[in-house]
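Participant: Pasting the sequence and the predicted model now:
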Amino acid sequence: MPTLRSATLSPAPAATPSPTAATTPRSAKRRLTPRRAADSADSAQFTAPHTSPLAGAGPMGTPKMLSASPKSSRKRLYGDLVAAEKPRWNPRDPAQMQAVKEALHVATVPSCGVVCRDDEQRRVLEFCKACVEQERAGSLYVCGCPGTGKTLSINKVKERVSRWADEMGLDTPDELSINCTNLGSTSDIFSKILAKFQVRKKASGKLSPLQQLQSMFSHKESAPRRMLLVVVDEMDYLITRDRAVLHDLFMLTTHQFSRCILIGIANAIDLADRFLPKLESLNCKPLVITFRAYSKDQISNIINHRLKALDYDVFEPLAIEFCARKVAAASGDMRKALGVCRSAVEVFESRLQDSSKQGFGVVTFDHMDTALSKVFKPVVVNSILCLPQHQQMVLCALANTFQHCKKKATTLGELNKSYIEICRSSQVPAVGMLEFSNMCMILSDQGYLKLGQSKEDKLRRVTLQIDISDITFAFKDSRFFQKCLEQPKF
């Protein structure tokens, strides 16, 4: 292959296209490699820096065949990997806004299925398949923090078990879902199970529903033919109210002719320490599957899957990532993440109504930050916002007093001076000293400050009992109290 140096030293031919270049198709020229170019008689024309085989090739003799527009080069480089952007949504359209809120609602079951719980669903499905195929009873305990997809995953598994049984030609198990919080008494759970088996003839004598079930599962003649998949949600209610009912419930699966497939769902993740030893001694230890809290990547993935059904972009990616990181660090509760996203949409909607801008736009990082502040602010912040205005101004005076000094206490007189100065600058009439003392006593009873008396000078001392950061955070969205907090210390 001729080098750049040899091509430069060689005499340049006339700038007339050769017959080969004139007859070669345009696509073939693009596929021409340097080796093939060197083998041709016109190879020097492509290596010489100041000559061009085509007229009007552009500056510095760049061949026209090598130029391409940015759009075509991008399309050639990435092809189908470049996804087309979704159209912009119009939040002023009530139908579009309602569709967004419904997609982010906790009660909405996503059409894409349960995301990020494939391993847990697989284990539950394998357990149910083994019980149905072998016609034997079994118990399973599903635990995890709130908002980790336990109930939704079990409901999906129930649908898959029914489809699998139909495909395999097996008897489809009956299904029974019980929420323990809806029970009048804990023992009513056995009545619901007994009614599902559709017992035509009750047992002789005055037997309780539990005793009837135990008798039914102890004899082959009375045992039902079809399996019953019992899903008991909110099992924490049984754990706290009546542990004997919990033990009897799991023991139903230990009888020889039992037809119960029991799946318990609860938020208590310390079952191994409190209940498994007892259940193991009763020979009814269940299989335990724990649903861990969602990570930030899982939360982002779930939110994006819910919004995928929409034909437009609603959030900027940074806003979703910020929400996912905050919720994952706090609790990993997916329900709280969906609530924050809905709140961010409402913040965006309210600001849009107050402005004269066009209806197009997306939920930004600032909207999400405002929504997260409302959800994750401390309890003391809510209580501060519920105080009367003058009591809030007293807290501002305390914050001004202790913000720039190392003292942790002040006198009631100094606090009153700071309070009066705040009222004067804010053009709010100040209350008298007696009413001011009563306000401080009320704040002391509520735990915001502490009143005491010095033994030395017998002056009443005031100590702040809450963090100054809580006061500043509570008033960060109020211009009035921001001015109060900017007052100098007296």
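Facilitator: Perfect, thanks for sending it.
Participant: CA atoms for contacts and neighbours, from now on please.
Facilitator: Will do.
Participant: which stretches of the stretch 351-490 of the chain form strands?
Facilitator: 409-411, 449-453, 460-464 (DSSP state E, counting those that start in this stretch).
Participant: Identify all contacting residues around the shortest one.
Facilitator: Taking contacts as Cα atoms under 8 Å, 6 or more residues apart in numbering, the residues outside strand 409-411 that touch it are Thr401, Phe402, Leu459, Arg460, Arg461, Val462, Thr463, Leu464.
Participant: Below is an additional structure, to be compared with the one above:
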Amino acid sequence: MPRVTRSCKTKTDTKENLAEPKKLTPKKRKSPEKSNSENSSSPKSACSNSLSPFRDQFASKLMLDTPECNKFRSARRALADNSDFNLPGREKEFEELSEYLNDIISREAYGSLYISGAPGTGKTATLLKIISMEKFMTKLSIGYVNCTSISTIGSIYKRICNELNLKLKSGSSEKDCLAALEHYLSSKHKMTLIILDEMDQLCSTGKKQDILYHIFELPAIPKSKLILVGIANALDLTDRLLVRLQSKCELKPKVMHFSAYTKAQIVEIFKNRFEESGVSDLFPPAAIQLLAAKVSAVSGDIRRALSIGKRVIELAELEKKKKCTKIDLSKLETLIEVDEKPPVEEPKVQLKEVVTVLNTVYGNAQTLSYDVDDSFPLLQKLLICTLLLIIKHDKNKNITVGRLHDVYKKVCKNRNINSIDLSEFLNLCLLVETHGIVRLTKKKEPRFHQVQLQWDEDEVYSALKDKQMITNVLNDKHLLSR
């Protein structure tokens, strides 16, 4: 009986407990049910509560596999510094190098070649493109050495032997490696091509200079079928440091110079690469023109131009992703419901992005505006002013690149400006020539090229937009003394 009574009491209590909440607090019972039903029927509320913290991540992922992102990736690959693309602007050099190698190979003779030019002018890229052709690969045993990677100058012989797969005893000395190399060249062997890139790293005094002489004397070893190619920046390296070679015709290397890239050539390279990669609409012509104008005016370095181009594309892609993450939440929720991606505008590089990168690379001293700056850089202005100084006050009006360079160095020193060597100065002259201000008449030796002013003085004043500088330089008559 007690159990029955307890059971009844429990039943009664339970009914009362269930009835009381319904009567006293109906909203508390109804509110959760209503809330649950609303959540299940309204994706917007659910999205607001659960997806809001991850909105930016989700929005950014919406672009990962879009054609726009693929286009940015393709553009970056197009500007990669490799030999998979053609070499616009170097057709003449390509032809000359090919003919030189073909001639020596057909005669099974020997020869040496020195290629000079400022950094980024396509020296190594052109040569490597040629020797990658099947007709050269099959006929030549090729050894390539970048001299910047050599720890000691004397180890150059060992590196060459390793490149040619010559057998050396362990612990071979410098003399042993040279002897092995000479033995290989004096015995029966396949036509051999040795490329010494950045060869100016081997240039110094004393013993180190003797090593350079030994290397250039290797092709003349009896029975040798060696083609030696040295690549460096200095224009007159062989004239300054290898004087003994000039007196022996069989040892004197053929000299070939690569000029800095002009604005038109840089534009052509960019357009060519973008067209081959199918992204020619990503980089507007005005943006390419601005980039090419700046790089050609400063250095004409195509590697620098390609690097800047990649940075511009990365900046444009970053800006595009920032816009994507700013999608309105309500729109994003709607897109999630219908499983669609947001509409994306056609990606394009903006002029302001080119300007931003150029100002970062070249610093505030050469800050650009959004418009293409047609004025001349300081070094080009000084070159033109120096030419005017010689024309107006020097008796000898037959002006060579060498003479102009000598006076130019004095003008720069007088203004506490770092001068440039003859190789860079020749590139500077060629850049000024592209503007039509001067004309170079080429001679056998670059230092003897004739320089002629094509504009009159009034046109020069108008173009340089710096009358004070012209006046100051023209007053430096004492700098003309030899």
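Facilitator: Happy to help now that I have it. Everything numeric in this text was worked out from a predicted model, so none of it was measured.
Participant: returning to what we had before: export the strands of the stretch 351-490 of structure 1 to CSV and tack on distance to Glu421 of structure 1 and mean neighbour count?
Facilitator: Formatted as CSV, the strands of the stretch 351-490 of structure 1 follow (distance: least, Cα to Cα, whole Å; neighbours: other Cα atoms under 10 Å):
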stretch, distance to Glu421 of structure 1, mean neighbour count
strand 409-411, 16, 17
strand 449-453, 20, 16
strand 460-464, 18, 19
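Participant: how about a markdown table for those, with distance to Thr148 of structure 1 added?
Facilitator: Listed next are those as a markdown table, based on distance: least, Cα to Cα, whole Å:
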| stretch | distance to Thr148 of structure 1 |
| --- | --- |
| strand 409-411 | 46 |
| strand 449-453 | 39 |
| strand 460-464 | 39 |
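Participant: Which among the ones you listed is found nearest to Asp366 of structure 1?
Facilitator: strand 460-464 (32.0 Å; Cα to Cα).
Participant: All the helices of the stretch 201-350 of structure 2, residue numbers only.
Facilitator: Counting by DSSP state H, counting those that start in this stretch, the stretch 201-350 of structure 2 has helices at residues 207-217, 237-241, 243-246, 263-277, 285-298, 302-325, 329-338.
Participant: Where in structure 1 does the third one align, residue-wise?
Facilitator: Going back to what we said before, that points to helix 243-246 of structure 2. Under TM-score structural alignment, helix 243-246 of structure 2 corresponds to residues 277-280 of structure 1.
Participant: average gap between that stretch and structure 2?
Facilitator: The superposed stretch 277-280 of structure 1 is, by mean Cα distance after the TM-score superposition for structure 1, a mean 2.4 Å from where its aligned residues fall in structure 2.
Participant: So what's the gap between that stretch and the chain middle?
Facilitator: Here stretch 277-280 of structure 1 is found 35 Å from its chain centre; the criterion is Cα atoms, centre = their mean, to the nearest Å.
Participant: First-to-last residue distance for stretch 199-207 of structure 1?
Facilitator: 14 Å (Cα to Cα, to the nearest Å).
Participant: in it, what's buried?
Facilitator: By 16 or more other Cα atoms under 10 Å, stretch 199-207 of structure 1 has no buried positions at all.
Participant: for that stretch, the distance to its chain's centre please.
Facilitator: 49 Å.
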